[in-house]
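J.: sharing a model prediction with you, sequence too.
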Amino acid sequence: MASLMEDIHFPHLSIPVTVKHKEAVLPAGPIPVNHGDTLYLSNLDDIIGCRVFTPTVYFYHSTPSMSKNVVEKLRDALALVLVPYYPFSGRIRETSNGKLEIFFGPNQGSLIVEAHSSIALADLGDLSTPNPSWSPLIYRFPNEEPYKVVDMPLLIAQVTYFRDGGFSLGLRMCHCLCDGIGAMQFFNAWATTARVGTLVASPKPCWDREYFLPRDPPLINYPHIEFMSVVDESSLTRSLWEVKPVQKCYKVTKEFQEQVKSLAQETNKDTNYTAFDAMAAHVWRSWVKALDVKPLDYELRLTFTVNTRHMLKNPPLKDGFYGNAVCIACATSKVEELIDHPLPWTADLVNRARLSVNEDYVRSTVDYVEVRRPKTLEFGGKLTITQWTRFLLYESADFGWGRPAYAGPIDLTPTPQVCVFLPEGGINADGMLVCLCLPETACKRFEELFCLIDKA
């Protein structure tokens, strides 16, 4: 069984990076706003969990077709794409009631940074799995506050040239402007425009954040325990925040996923569990057991996002909408229930949480945020699983130099209660990477539990 799941070790590196040049990138043509104008952000856009930048990195090996003017090519294509995607050239500010909006003023635009490293791309070793050591390849302002999005460039790109001709593209995109699907739409437009040399933006980008206006009066039809602030009286906080956890990544084959799904389905033939239902349940159970969470009667939460685009019928969401159109599903269980019940029981919890998200739930979420407007990220008793396997990370990142050697996040340790499912990077690869954070003392136990799916 262990051959179907492999612990991927990544090297601990020191990457010297020197920033050579920074440049604001403005739209290459007229845009439908003037200085002083503002754009509405929906309550799904400015929810507390979206008030972050999503950092990703893309590596490209040197090829004969690669131009030395990578920065110029990316900059020129970005300027073209910023015409239809003009909100990325603005800034975020907070209004009187704490809500966020986009505003437009002078000296804004996106930011592109040129940097150089004295080492070769080959010196980075294995590029198949995220490595926290890659952090210097993502630009951050000196003394930048954590979670700052107000008055920041909404797209920050750093191109780092390596000694052997390869380069990396490190991106920070403000989550307030787009969810994962929207980010891929924008990124694909940028890459395609760079590749063909003229603007390509299909589907036509649609802002339309007023689609998610709250009802008058607001109507909250669900308890929304996904947002609930709880006092973490369990050992989770101590395990994950009081010691520095390590980032672990496991390569999981398609066969492994199918076996987990088959086991989850074993005792309930009337419900069709997805591979995500089964894998999320398996990770959650293995994680809780490995961390030896106490007390046993403590109520835990598993949260994950659900894409709602296909659910929205009244009226339907317009094609090309790239804003946040996801809701947070939440499964709950006491520690002892997760430990004592078999995998199918937990998979059913995940399945029911996922299916509970519908159009009415979306509207209730919008209204809940309007009334309560949560101010802090809540981690109490929670594991959050983020599914990136549905995004075309590699296919959307061909700027003219082919697929990247790696595409995805870097460092999960700042939020150690997050687990990410990533697509495997090789051509025709159908496996995935499961990346999460654990204390050193829990790693071996997690691997043992995760492998033994036949005894789950």
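T.: On my side now, so go ahead.
J.: contacts and neighbour counts: CA atoms only from here.
T.: Fine.
J.: buried set for stretch 69-82?
T.: Of the residues in stretch 69-82, those scored as buried under the neighbour-count criterion (16 or more other C-alpha atoms under 10 Å) are Val70, Val71, Lys73, Leu74, Arg75, Asp76, Ala77, Leu78, Ala79, Leu80, Val81, Leu82.
J.: stretch 182-196 too?
T.: Burial within stretch 182-196, assessed by neighbour count using 16+ other C-alpha under 10 Å, is assigned to 182-195.
J.: and of those, the nearest to Val52?
T.: Ala183 (13.7 Å; C-alpha to C-alpha).
J.: which residues are contacting the helix or strand harbouring that closest one?
T.: Of the helices and strands defined by DSSP states H and E, Ala183 is found in helix 180-196. Helix 180-196 is touched from outside by 73-74, 76-78, 80-81, 85, 173, 199-202, 321-324, 388, 391-393, 396-400, with contacts defined as C-alpha atoms under 8 Å, 6 or more residues apart in numbering.
J.: what's the first helix or strand after that helix?
T.: helix 236-241.
J.: and the helix or strand just after that next one, how far out from the chain's middle?
T.: Heading C-terminal from helix 236-241, the first helix or strand you meet, by DSSP H and E, is strand 246-252. Centroid separation between strand 246-252 and its chain, computed with C-alpha atoms, centre = their mean, to the nearest Å, is 16 Å.
J.: and strand 246-252, what's buried?
T.: Under the neighbour-count criterion of 16+ other C-alpha under 10 Å, strand 246-252 has Val246, Gln247, Lys248, Cys249, Tyr250, Lys251, Val252 buried.
J.: following that strand, which helix or strand shows up next?
T.: Using DSSP H and E, the first helix or strand after strand 246-252 is helix 254-265.
J.: any buried residues in that following helix, and which?
T.: Of the residues in helix 254-265, those scored as buried under the neighbour-count criterion (16+ other C-alpha under 10 Å) are Lys254, Phe256, Gln257, Gln259, Val260, Lys261, Ser262, Leu263, Ala264, Gln265.
J.: the last one reaches Leu343, doesn't it?
T.: No. Counting by C-alpha atoms under 8 Å, Gln265 sits too far from Leu343 to count as a contact (9.1 Å).
J.: for this protein, which segments count as helices?
T.: Assignment of helices within the chain using DSSP state H yields the ranges 70-81, 180-196, 236-241, 254-265, 275-291, 335-340, 343-355, 359-372, 440-451.
J.: then this one, side by side with the first:
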Amino acid sequence: MDVTVTDSVLVKPVNSTPHHQLWVSNIDLVMVRVHSAIAYIYRRPPNGDSNVAEILKDALSKVLVDFYPLAGRLIVDASGRIAVDCNGEGALFVEAMTNSSIDDFGDFTSPSQLTTLVPSATYENGFTISPFLMIQVTKFKCGGVALGTGIQHILSDGASSLHFVNSWCDVVRGLQVHLLPQVDRSPLRARNPPRVNFPHEEFAPPPTLLQEEIMKRPQLEGSILTEETVCANHHCLVGILATPTDIAGEIVSNPLWYSAEKILESISKIDDGYLRSGLDFLELQPDLNAVVRRNDMYKCPNMVINSWTCLPFYDADFGWGRPTMMGHP
């Protein structure tokens, strides 16, 4: 799909916001350091689409007053630690158009079809120099509209990102933000002294198969099955991995309930005590970069499962109805 960018601006909070550095917890720092991208597809808005971008920009400037860290930037503070500079520089807002129609893409089952509907982030040496929040509004020739969002994962996970998007929707519809974000991350500081009460396999490199094992066992015996459980508190990210392990031969030779039981057993172990132990474990690491989660950690035979089934993606109603479709590029 050919997409032409027609305008690109920074949208700043409409009112003054606190200017300070926001401490970033250890659990935030080991998250994948990417912009999590979502594209929402809408049929033709009522009353045409000529002023959709202006309506969205105006509401964005208002909602950023409450969600002001999203208008900031990542920095490295005086101690050499990554932090959030709440400087009000603003969110990137891109306007674009395409000669394609929504119906040209069927049900958008291919993630590659959505890539051009979300702004691309820029990284240097694994460190983003792009705004935390990047928005793209793309108009289709049929009158439909795509809204692409990219939000830096260090600052916000799926649940808290949707809290922002759906709050933005409320402002567009003339409502108030009904649940203000909690931006203080101090509850996620490690204990003093740190107390590690559990083994934390979720922060260890996943196991690999020796080449000779691969040749002997094409059914991929020796794999790891992982399930991610994440709790978000309004832009105060709390993420921990439940990490069940088993032999792939056992997984493929047993009924589906066998694997489900393994996952549930592992998830059931995660409570406040386990989370605190994990935060303390990270505090004791000499180099957090060594345990940063990377996409290449979950190649075959390892896997990560992250369920979005309960997330309110389709509540993103800006006044012209719920999205026809949403997807992750």
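T.: Structure's in. What do you need? For clarity, every value in this text was computed on a predicted model and none was experimentally measured.
J.: picking up where we left off before, I'd like the buried residues of stretch 69-82 of the first structure as TSV, with distance to Leu213 of the first structure appended.
T.: Rendered in TSV, the data for those read as follows (distance: C-alpha to C-alpha, whole Å):
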residue	distance to Leu213 of the first structure
Val70	41
Val71	39
Lys73	38
Leu74	35
Arg75	35
Asp76	35
Ala77	33
Leu78	30
Ala79	31
Leu80	30
Val81	27
Leu82	25
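J.: for those residues, which two are the farthest from each other?
T.: Between any two of the buried residues of stretch 69-82 of the first structure, the greatest separation by C-alpha to C-alpha is 18.1 Å, found for Val70 and Leu82.
J.: what comes into contact with stretch 33-40 of the second structure?
T.: Contacts to stretch 33-40 of the second structure, defined as C-alpha under 8 Å, 6+ apart, come from residues 114, 117-118, 121, 126-128, 132, 146-154, 157-158, 323-329.
J.: equivalent range in the second structure for stretch 324-343 of the first structure?
T.: On the second structure, the counterpart of stretch 324-343 of the first structure by TM-score structural alignment is residues 237-256.
J.: and that stretch, how far out from the chain middle?
T.: Centre to centre, stretch against its chain (C-alpha atoms, centre = their mean), the figure for stretch 237-256 of the second structure is 23 Å.
J.: show me which residues of stretch 121-135 of the first structure are buried.
T.: Of the residues in stretch 121-135 of the first structure, those buried by neighbour count under the rule 16+ other C-alpha under 10 Å are Leu121, Leu124, Leu127, Ser128, Thr129, Pro130, Asn131, Pro132, Ser133, Trp134, Ser135.
J.: need those residues in JSON lines (columns: distance to Asp7 of the first structure).
T.: Putting those into JSON lines (distance: C-alpha to C-alpha, whole Å) gives the following:
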{"residue": "Leu121", "distance to Asp7 of the first structure": "23"}
{"residue": "Leu124", "distance to Asp7 of the first structure": "18"}
{"residue": "Leu127", "distance to Asp7 of the first structure": "14"}
{"residue": "Ser128", "distance to Asp7 of the first structure": "12"}
{"residue": "Thr129", "distance to Asp7 of the first structure": "10"}
{"residue": "Pro130", "distance to Asp7 of the first structure": "13"}
{"residue": "Asn131", "distance to Asp7 of the first structure": "14"}
{"residue": "Pro132", "distance to Asp7 of the first structure": "16"}
{"residue": "Ser133", "distance to Asp7 of the first structure": "18"}
{"residue": "Trp134", "distance to Asp7 of the first structure": "19"}
{"residue": "Ser135", "distance to Asp7 of the first structure": "22"}
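J.: and the angle for the helix holding Ala183 of the first structure with helix 70-81?
T.: With axes from the mean of the first three to the mean of the last three C-alpha atoms, to 10 degrees defining the directions, helix 180-196 of the first structure sits at 120 degrees from helix 70-81.
J.: what about helix 180-196 of the first structure, distance to the chain center?
T.: 16 Å.
J.: next one: stretch 129-136 of the first structure
T.: For stretch 129-136 of the first structure, the gap between its own C-alpha mean and the chain's C-alpha mean amounts to 15 Å (C-alpha atoms, centre = their mean).
J.: quick one: terminal-to-terminal distance for it?
T.: The first and final residues of stretch 129-136 of the first structure sit 16 Å from each other (C-alpha to C-alpha, to the nearest Å).
J.: and what of stretch 274-292 of the second structure?
T.: Terminal residues of stretch 274-292 of the second structure lie 19 Å apart, using C-alpha to C-alpha.
J.: what does stretch 211-222 of the first structure give?
T.: Terminal-residue distance, stretch 211-222 of the first structure (C-alpha to C-alpha): 21 Å.
J.: ok so, going back, and which of the buried residues of helix 254-265 of the first structure is nearest Ser229 of the first structure?
T.: Out of the buried residues of helix 254-265 of the first structure, the member with the shortest distance to Ser229 of the first structure (by C-alpha to C-alpha) is Ala264, at 30.9 Å.
J.: check contacts around the closest one.
T.: Ala264 of the first structure sits next to Tyr273, Ala278, Leu343, Pro344, Trp345, Ala347 when contact means C-alpha under 8 Å, 6+ apart.
J.: what about the residue of the second structure positioned farthest from its centre, distance to Glu228 of the second structure?
T.: For the second structure, the residue at maximal distance from the C-alpha centroid (C-alpha atoms, centre = their mean) is Lys216, at 38.3 Å. Spatial separation of Lys216 of the second structure from Glu228 of the second structure under the definition C-alpha to C-alpha is 30 Å.
J.: quick one: Thr198 of the first structure from Asn221 of the first structure, how far?
T.: Using C-alpha to C-alpha, Thr198 of the first structure is found at 47 Å from Asn221 of the first structure.
J.: repeat that for Val350 of the first structure.
T.: Here the criterion is C-alpha to C-alpha. By it, Val350 of the first structure lies 20 Å from Asn221 of the first structure.
J.: kindly report the same for Gly180 of the first structure.
T.: According to C-alpha to C-alpha, Gly180 of the first structure and Asn221 of the first structure sit 27 Å apart.
J.: show me which of these two is the more surrounded one.
T.: Neighbours were tallied for Gly180 of the first structure and for Asn221 using other C-alpha atoms under 10 Å; the higher tally belongs to Gly180 (21 against 13).
J.: what does that one correspond to in the second structure?
T.: Taking TM-score structural alignment, the alignment pairs Gly180 of the first structure with Gly158 from the second structure.
J.: same question, Tyr139 of the first structure
T.: Alignment note: Tyr139 of the first structure maps to Pro119 in the second structure; criterion TM-score structural alignment.
J.: if anything else comes up later, I'll come back, but that's it for now.
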